[in-house]
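S.K.: could you look at this predicted model? Sequence included:
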Amino acid sequence: MKLKYLLFALFLSLTLHSCVVLSTKKYKAMLSQRDSLFTRATNLETEISQLQADTAHLHGEIASLKSNLADQQDSYARLKGNYDNLNNNLTSTNSKVNQLSSDLQKREKRLKEVEDILRKRDEATNALKEKLQKALLGFQQNGLTVDIRNGKVYVSLTDKLLFPSGSIVIDERGKAALKQLAAVLNKEPDINMAVEGHTDDKKVINLGQIKDNWDLSVLRATSVTRYLTEFERIDPKRLTATGKGQYQPIDPADNNDARTKNRRIEIVLTPKLDELYNLIKN
């Protein structure tokens, strides 16, 4: 509206300034010019209002965009922080995975070495059993058995094959069986031996210095061990003698057949496993 007033004042000033009596034609031309100026002024004011509105709108959009930009920058900073954390975690996880993979490879290698040694032990144990069965074939009808338990060869001899009743002195038939056994074992220097004496659960009666089944089992085991070392020349370092008394029966039944089975000498043969022990210690 100010623009229109200014134009009107200008037009009036020019009219008064001329101090000339205008003709009707000139007067109408001036009126037309005035109307044109008013129209242009109105249009300019409208355009200015529109420009002002657009400017305000743009300022609002700019403010909104700046706010959004600030939010996006905050989000980016958080995401970057999360990414850095994830990247650090990934690096740490990769390091752990590599370490675990290396440890697993070492364990698998170690396991294979142990399995190879155990396989060799089983092969040696089976071969030893076959040799002993062939060498002692003639005694198997007299209460001698050869079997494998827990990776060890057990040569079980009933007491009647080795000793007279109630005695700790080996008879000739028992010596013959032990001689055949020693012939095989002297050719197998990597086999250790444990001689175990076993009795039944009947109390010892009238055996002089032998007080009980513990004594009887230990002394019989010692007699077998002494014979093998002194007469058959087996290295004493390979042998141990133990007495089990009546506490590890083959047959727990309460009858004479079971007691006969339980009265025995067991020679437990174990391959040396130095390689395996070294692996376990390392």
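M.R.: It's in.
S.K.: from here on, contacts and neighbour counts on C-alpha atoms
M.R.: Fine.
S.K.: next one: stretch 102-111 to chain centre, how far?
M.R.: Centroid displacement of stretch 102-111 relative to its chain, using CA atoms, centre = their mean, to the nearest Å, is 11 Å.
S.K.: tell me the secondary structure at the closest residue to A182 other than its chain neighbours.
M.R.: Of all residues not flanking A182 in the chain, E232 sits nearest, at 6.2 Å (CA to CA, 6 or more residues apart in numbering). Each residue gets one of three states, and E232 gets coil by DSSP: H, G, I helix; E, B strand; the rest coil.
S.K.: hmm, K179 and E232 touching each other?
M.R.: Yes. Under the contact definition of CA atoms under 8 Å, E232 touches K179, with a separation of 6.7 Å.
S.K.: about what we covered before: now the residue nearest to A182: how far from T199?
M.R.: Applying CA to CA, to the nearest Å, the value for E232 to T199 is 25 Å.
S.K.: please name every helix or strand in contact with the helix or strand that G81 is a member of.
M.R.: Take DSSP states H and E as the rule and G81 turns out to sit in helix 24-135. For helix 24-135, the elements it packs on are helix 2-18, strand 144-149, strand 152-158, helix 172-185, strand 264-271, helix 274-281, judged by 3 or more CA pairs under 8 Å, 6 or more residues apart in numbering; DSSP states H and E.
S.K.: one more to weigh against that first structure:
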Amino acid sequence: MIKKLSLIALLLITMTSCVSKKIYTELEDKYANLKKDNRALNDELEALSKSKNQLDNDYTALVNAHDAAKNEVAQLSTELEALSSKYDNLKASYDALEKNSSAEIAKNSKKNRELLAQLEAKEQALAAENERLEKLKKELESRSQRVAELESVIAAKDANMRALKDAISKALTNFEGKGLTVEQRDGKVYVSMENKLLFESGSWYVGAQGKQAVKQLGSVLAENPEIAILIEGHTDNVPYKGNAQLSGNWDLSTKRATAIVNILRENNAINPENLTAAGRGEYAPVASNDSAEGRAKNRRIEVILTPKLDEISKLLNDI
């Protein structure tokens, strides 16, 4: 993204003296939008980093607990060894005194019983600590495995979205420079098509060129059944005064989004359950409505492609 921003900035500088004001303004707006997208992506990256840091902290806590349990086991083992040595010494004394005095024998017998009871208690404590240590070890291994699985799934989803973006860009090459852009940000792929490619002013009927672009997009989406497809219609802030059947810009944006969905549904390989049509009217502009150029950018269809995150959610709940 930073490389792309730099290239556009360089393009703006080098072309200022040789392009029209309209093209310069469009490039400048696109540069501003990319900067905004870059900030959003950095915020998302920071949130993911915090989540990963929390997982690392949990992992460290388990490691510390595991180390503490190992130290406890080592200490109990040392005490057991010391008690065993003491027991051997007392037994030797017992054997020596057995011939001399029944009283001494009884005394040593009592000590031996007490010592045996202590040994039994220590052995039980040692067994309990060994069991607790083994449980912590298994929990630590399981947690590490789930974290590794989560990282692997996230990396695979990101790689799949990059591949999807590249496939869409390749499929829609013929429409570059005609109000169509393909971007990847925030883990999603955004396909933006300005109305000049799709609709006449005030209409939701898709022209031949626009229909061809949507069908070519559909051919790629049909090969990616694990992608959720949201089609958003957008307008500028000029009040709609066309067909009396429509209540305004919001209604128009919804009908345009639905028109795109209907074209995609002509491809039987696309699961209708993956499709969502939404109208956002004039309330999500990408440029200022104070100029004709800005209003033209705001009149658009955005196809937002999102990977299904059920597997990631399950792994997060298991951690």
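M.R.: That came through, no problem. Because the structure is a prediction, the values reported are computed rather than measured.
S.K.: about what we covered before: more neighbours: which of E232 and T199 of structure 1?
M.R.: T199 (30 against 19; other CA atoms under 10 Å).
S.K.: trace the more buried one over to structure 2, please.
M.R.: T199 of structure 1 maps onto T235 in structure 2, with residues paired by TM-score structural alignment.
S.K.: okay, now the residue lying closest to its match once chain neighbours are set aside: neighbour count?
M.R.: In this structure, T235 of structure 2 finds its nearest non-sequential neighbour in R299, 4.3 Å apart by CA to CA, 6+ apart. R299 of structure 2: 25 surrounding residues under other CA under 10 Å.
S.K.: so R299 of structure 2 is in contact with L197, correct?
M.R.: No. Shown here, R299 of structure 2 and L197 do not form a contact pair, counting by CA under 8 Å, at 10.5 Å.
S.K.: quick one: stretch 80-89 of structure 2 aligns where in structure 1?
M.R.: Aligned by TM-score structural alignment, stretch 80-89 of structure 2 falls on no residue of structure 1.
S.K.: can you find the partner of R146 of structure 2 in structure 1?
M.R.: Looks like R146 of structure 2 aligns to R110 there (TM-score structural alignment).
S.K.: just Y205 of structure 2 next, same as before
M.R.: Per TM-score structural alignment, Y205 of structure 2 is aligned with V169.
S.K.: against I267 of structure 1, how distant is its match?
M.R.: From V169 of structure 1 over to I267 of structure 1 (counting by CA to CA), the distance is 17 Å.
S.K.: comparing these two, which residue is more hemmed in?
M.R.: I267 (25 against 15).
S.K.: tell me the SS of P225 of structure 2?
M.R.: coil.
S.K.: in contact with it, which residues?
M.R.: I270, N271, N274 (CA atoms under 8 Å, 6 or more residues apart in numbering).
S.K.: ok, now with 7 Å
M.R.: I270 (CA atoms under 7 Å, 6 or more residues apart in numbering).
S.K.: can you tell me the centre-most residue of structure 1?
M.R.: Residue closest to the average C-alpha location in structure 1 (CA atoms, centre = their mean): L104, at 7.9 Å.
S.K.: ok, now which ones touch it?
M.R.: Per CA under 7 Å, 6+ apart, neighbours of L104 of structure 1: none.
S.K.: from E113 of structure 1, how far out is it?
M.R.: L104 of structure 1 sits 14 Å away from E113 of structure 1, going by CA to CA.
S.K.: contacts only, for the match of T199 of structure 1.
M.R.: So T235 of structure 2 contacts N249, S253, G281, E282, N298, R299, R300 (CA under 7 Å, 6+ apart).
S.K.: the second one -> structure 1?
M.R.: For S253 of structure 2, the aligned position in structure 1 is S217, judged by TM-score structural alignment.
S.K.: can you tell me how far its match is from Q73 of structure 1?
M.R.: 89 Å.
S.K.: which one of the two has more residues nearby?
M.R.: S217 (27 against 12).
S.K.: the more buried one against Q246, yeah?
M.R.: No. With contact defined as CA atoms under 7 Å, S217 of structure 1 does not count as touching Q246 (8.4 Å).
S.K.: which neighbours do these two have in common?
M.R.: Common contact partners of S217 of structure 1 and Q246 (CA under 7 Å, 6+ apart): H198, T199.
S.K.: leaving out the residues flanking it, which one is nearest to S219 of structure 2?
M.R.: N267 (7.5 Å).
S.K.: that neighbour matches what in structure 1?
M.R.: Using TM-score structural alignment, N267 of structure 2 sits opposite E232 in structure 1.
S.K.: doesn't Q180 make contact with its match?
M.R.: No. At 9.6 Å, E232 of structure 1 does not count as touching Q180 under the criterion of CA under 7 Å.
S.K.: what does K170 of structure 2 align to in structure 1?
M.R.: Aligned partner of K170 of structure 2 by TM-score structural alignment: K134.
S.K.: swap in V189 of structure 2?
M.R.: Per TM-score structural alignment, V189 of structure 2 is aligned with V153.
S.K.: number of residues surrounding its match?
M.R.: Around V153 of structure 1 there are 22 residues (other CA under 10 Å).
S.K.: and for N256 of structure 1?
M.R.: N256 of structure 1 has 10 nearby residues by other CA under 10 Å.
S.K.: next up, the contacts around the aligned partner of it in structure 2.
M.R.: Using TM-score structural alignment, the partner of N256 of structure 1 in structure 2 is A292. A292 of structure 2 sits next to no residue when contact means CA under 7 Å, 6+ apart.
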